[in-house]
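Participant: Sequence first, predicted coordinates after that:
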Amino acid sequence: MPPPDAPMEQRAEAFRNLYHRIKDEIGKVIVGHDEIVNGVLTCLFIGGHALLEGVPGLGKTLLVRTLSEALSLKFNRIQFTPDLMPADILGTNVVMETPEGRRSIVFQRGPIFANIVLADEINRATPKTQSALLEAMQEQSVTVGGTIHQLDKPFFVMATQNPIEQEGTYPLPEAQLDRFLFKLIVGYSTRRELATILDRTTRNEKAVVEAVLDGGTIRAMQALVREVIIAPHVQDYAIRLTLATHPEGEFAAPITNQYIRWGASPRGVQTLVLAAKVRALLDQRFNVSFEDLRRVYLPSLRHRVLLNFEAQAENIDTDTVLLKVLDHVPEHVADSLPAAV
């Protein structure tokens, strides 16, 4: 990655090359799921967390593990189970005895102290254990025994969950869902993709994934994303897309008032803009377009909107509601955005 004082065109070209290189490395193992891979990489270059939801066996865990192999970063996997305790994730203070016979309290780090943490089947742990991740995901630190321990940077939580099996699971609270930048729905493979999967996995062959990026390069790419420009009227479109999810609000769509109980938080519009900036860079542009925002709308907001009982009774899902909200919001409005106070 060129230095920060290099021309933006040069750094943007390096960004695209590195993005496609790491995607090619992941493609050595993961077949298809282009949108899911793009979503995970977008979270990586924004500097946030991703939640992957899908039935077992679709490659969610394999995708995150393969991503870790393509990065020169520390990776830890945590298997969430009902008996998992917060100390099993964060670590704990233990009493150590020196060869001289003296005793001292030493903090024993847990698996959260890594650059990439795979929280596998996160909804199988109890709420008490799930909440242990809240501080880490937001402040990138953990507090044990009154002492704050900073996590290594960059820091990402990639979590997986199974939406079908509900027995013995604990759905994530809204506050924790809001800390994930993207919620990605992993679907089934196509006929051609299944054929490729069989060719790769039922023969005596093993793909070798090479490390492409290190922590310093990732941080430089994250800084570049924030330099992409967004025009005031495009930013206002992102704001109105978020406000349109607020029931009885000024910009609420009819379907919002009918089916949505709670709308998206400010983190939603922040994610919209940052993710759109990544899409703009990949499209060889230095400014965000309306289409960039539309492309990242669903993964940015689907976990930040809470449907009401009527929607659940009629078996209407969040994506269906959000797509109609997206159609309702115009790109331009006659009035201008009020000046900031």
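Facilitator: Noted; the coordinates are in hand. Being a predicted model, the structure only gives us computed values, none of them experimental. Residues are numbered from 1 along each chain as shown.
Participant: contacts and neighbour counts: CA atoms only from here.
Facilitator: Will do.
Participant: helix or strand right after the one helix or strand A136 maps to?
Facilitator: Using DSSP states H and E, A136 sits in helix 132-139. Going down the chain from helix 132-139, the next helix or strand is strand 141-144, by DSSP H and E.
Participant: And the contacts of that following strand?
Facilitator: Outside of strand 141-144, the residues within contact range by C-alpha atoms under 8 Å, 6 or more residues apart in numbering are L90, G91, T92, N93, E135, A136, I148, H149, Q150, L151.
Participant: among these, which are in helices?
Facilitator: Counting by DSSP state H, the part of the contacts of strand 141-144 found in helices is L90, E135, A136.
Participant: Need the nearest residue in space to the last one, chain neighbours excluded.
Facilitator: By that I understand A136. V142 (5.6 Å; C-alpha to C-alpha, 6 or more residues apart in numbering).
Participant: Could you measure from the one you found over to L134?
Facilitator: If you measure V142 against L134 using C-alpha to C-alpha, to the nearest Å, the figure is 9 Å.
Participant: Weed out the non-buried ones from the contacts of strand 141-144.
Facilitator: L90, G91, T92, A136, H149, L151 (16 or more other C-alpha atoms under 10 Å).
Participant: dropping in the other structure now:
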Amino acid sequence: MIANAYSYDGPTYNNSFRSYSGVIKMISDNFGQNYEQMASRLDVILPMAYISNGGVYGSNKAYMKGYVRTVASYVRRAMTIGGSPSTKVIVAIKTYGSADNGSVDASASGALAGGAHGFMPFRYYTCKSSWLSVMKNYCVPGTNRPIAALSFSAQGQTMNLDPRSSHDGQDPVSKLTVRYDLDGDGKLDTPILKMGVSSRLAPSPGQRTVAMQVTDTEGLTAWTRRRIYVPNSLALSFPMLSASNGGKVLFPCNAGPGGAGRFYLTLGSATGTAPGIGLGGGVTLPLVYDSMTFASLLLGGSSIFPGSLGYIPSSGKVSPAFAPTRGLLPQALVGTKLYFAAAFFAPGTFYPEGATNPVTLYIIP
């Protein structure tokens, strides 16, 4: 990614750097690269910095170090603001034929001082072996770090996360452990798990980013991240219901095996789906609270809302319903829509763990 000196320090090149927001705007406007917007899509980012004797900093090593330090610091900040603080920042230091060991030293130390996870000097056609003696001062001996690999499949609203293709140069796969960041916010959401398929209830259907940390017996870790899609978990047996005749509409719900044992509650709304009802724990039920919501809560499990609450069996599937009798729905509802969605809660604690997509029921005469 572009991280040239002009964007950070130009045109005077005296380490009087532009503000963070100024640099982000300049690079975005001139090169189409917005660090913050790219953050959630990157496992590693390599901001390309420039050093050169006789270049913009001449032989001023302090300025070289200050520039590369600022590049690392700003990019780390952008990854955090962009929602992906676990993205690795490796400053790519573009060296020139005139670069001496002092230039490489200043840049490598500057990258690490700015919070970068590492650095990688590169040069088209030319790489001086003398640089290696400098770089080794900022490196650790080689390790048998594990290699993280994650595959995915969905069953209803359950994410089946399979880390078994991960490997390690020293430990057998069975000795590796994993943890997951289920919402891509850079925070690990699960305890330490043994190697094997983990079936986890997704907080909601739709596209999301899941990250995985693999750890070996030496405590060495590796990360990987992937975008996954969780399909809708709530459906309708029929999209219309007669206000005059009443009837019964089923809402087949497939939470998947990750939902087994959870308590579920199906509610309705006559108003809409946004902004939704915040249940806590980052879970939002996509319904607007109104009198319909209150009625479906009060009458949950009754003949009007049969099967609207209970515990999810091992199959992960339930079929709540809306079954108003003839004449129960007022004619004023004809031509309007009712909305339904379900929420999932942890057994025992009833801590909110997820919510389905909403479904829409049209009321006809």
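Facilitator: Alright, I've got the coordinates. Note that the coordinates shown come from a computational prediction; the quantities given were computed from them, not determined experimentally.
Participant: Work out the TM-score between the chains.
Facilitator: TM-score of the superposed chains, computed with TM-score structural alignment, normalised by the length of structure 1, equals 0.24; 142 aligned residues with a C-alpha RMSD of 6.8 Å.
Participant: quick one on the thing from earlier: using TSV, please lay out the ones in helices among the contacts of strand 141-144 of structure 1 together with distance to K277 of structure 1.
Facilitator: TSV is the format used below for those (distance: C-alpha to C-alpha, whole Å):
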residue	distance to K277 of structure 1
L90	33
E135	27
A136	25
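Participant: F180 of structure 1 reaches H49, doesn't it?
Facilitator: Yes. At 4.8 Å, F180 of structure 1 and H49 qualify as touching, with contact defined as C-alpha atoms under 8 Å.
Participant: Spit out the contact partners of G110 of structure 2.
Facilitator: G110 of structure 2 neighbours (C-alpha under 8 Å, 6+ apart): M64, K65, G66, Y67, V68, R69, T70.
Participant: at 6 Å what do you get?
Facilitator: K65, V68, R69 (C-alpha atoms under 6 Å, 6 or more residues apart in numbering).
Participant: Check which helices and strands the strand or helix carrying the last one is in contact with.
Facilitator: Assignment of secondary structure by DSSP H and E places R69 of structure 2 within helix 61-81. Where contact means 3 or more C-alpha pairs under 6 Å, 6 or more residues apart in numbering; DSSP states H and E, helix 61-81 of structure 2 is packed against helix 35-38, helix 101-113.
Participant: can you do 10 Å?
Facilitator: Counting contacts by 3 or more C-alpha pairs under 10 Å, 6 or more residues apart in numbering; DSSP states H and E, helix 61-81 of structure 2 packs against helix 5-9, helix 20-31, helix 35-38, strand 44-45, strand 48-50, strand 88-94, helix 101-113.
Participant: quick one: T320 of structure 1 is in a helix?
Facilitator: Yes. Counting by DSSP: H, G, I helix; E, B strand; the rest coil, T320 of structure 1 is found in a helix.
Participant: just to revisit the earlier point, more neighbours: which of V142 and L134 of structure 1?
Facilitator: V142 (21 against 17; other C-alpha atoms under 10 Å).
Participant: Against A223 of structure 1, how distant is the more buried one?
Facilitator: Counting by C-alpha to C-alpha, the separation of V142 of structure 1 from A223 of structure 1 is 25 Å.
Participant: can you check M8 of structure 1 too?
Facilitator: 11 Å.
Participant: so where do the helices sit in the stretch 151-300 of structure 1?
Facilitator: Under the criterion DSSP state H, counting those that start in this stretch, the stretch 151-300 of structure 1 contains helices at 174-177, 191-201, 215-225, 232-243, 254-259, 266-282, 290-295, 297-301.
Participant: Could you give the number of residues near M240 of structure 2?
Facilitator: So M240 of structure 2, with other C-alpha under 10 Å, has 17 neighbours.
Participant: number of nearby residues for the spatially closest residue to it that is not a sequence neighbour?
Facilitator: Leaving aside its chain neighbours, M240 of structure 2 sits nearest to Y362 (4.6 Å; criterion: C-alpha to C-alpha, 6+ apart). By other C-alpha under 10 Å, 17 other residues sit near Y362 of structure 2.
Participant: does Y362 of structure 2 belong to a helix or a strand, and which?
Facilitator: Assigned by DSSP H and E, Y362 of structure 2 falls in strand 359-364.
Participant: Which parts of the stretch 51-200 of structure 1 are strands?
Facilitator: Under the criterion DSSP state E, counting those that start in this stretch, the stretch 51-200 of structure 1 contains strands at 71-72, 75-79, 91-97, 103-109, 116-120, 141-144, 147-150, 156-161, 180-185.
Participant: Redo these as a markdown table? Include distance to D214 of structure 1.
Facilitator: Formatted as a markdown table, these follow (distance: least, C-alpha to C-alpha, whole Å):
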| stretch | distance to D214 of structure 1 |
| --- | --- |
| strand 71-72 | 5 |
| strand 75-79 | 12 |
| strand 91-97 | 26 |
| strand 103-109 | 22 |
| strand 116-120 | 12 |
| strand 141-144 | 21 |
| strand 147-150 | 19 |
| strand 156-161 | 14 |
| strand 180-185 | 22 |
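Participant: I'd like to know which of the ones you listed lies nearest to D292 of structure 1.
Facilitator: Closest to D292 of structure 1 of the strands of the stretch 51-200 of structure 1, according to C-alpha to C-alpha: strand 180-185, at 15.1 Å.
Participant: what angle do the closest one and helix 266-282 make?
Facilitator: Inter-element angle recorded for strand 180-185 of structure 1 and helix 266-282: 70 degrees (by axes from the mean of the first three to the mean of the last three C-alpha atoms, to 10 degrees).
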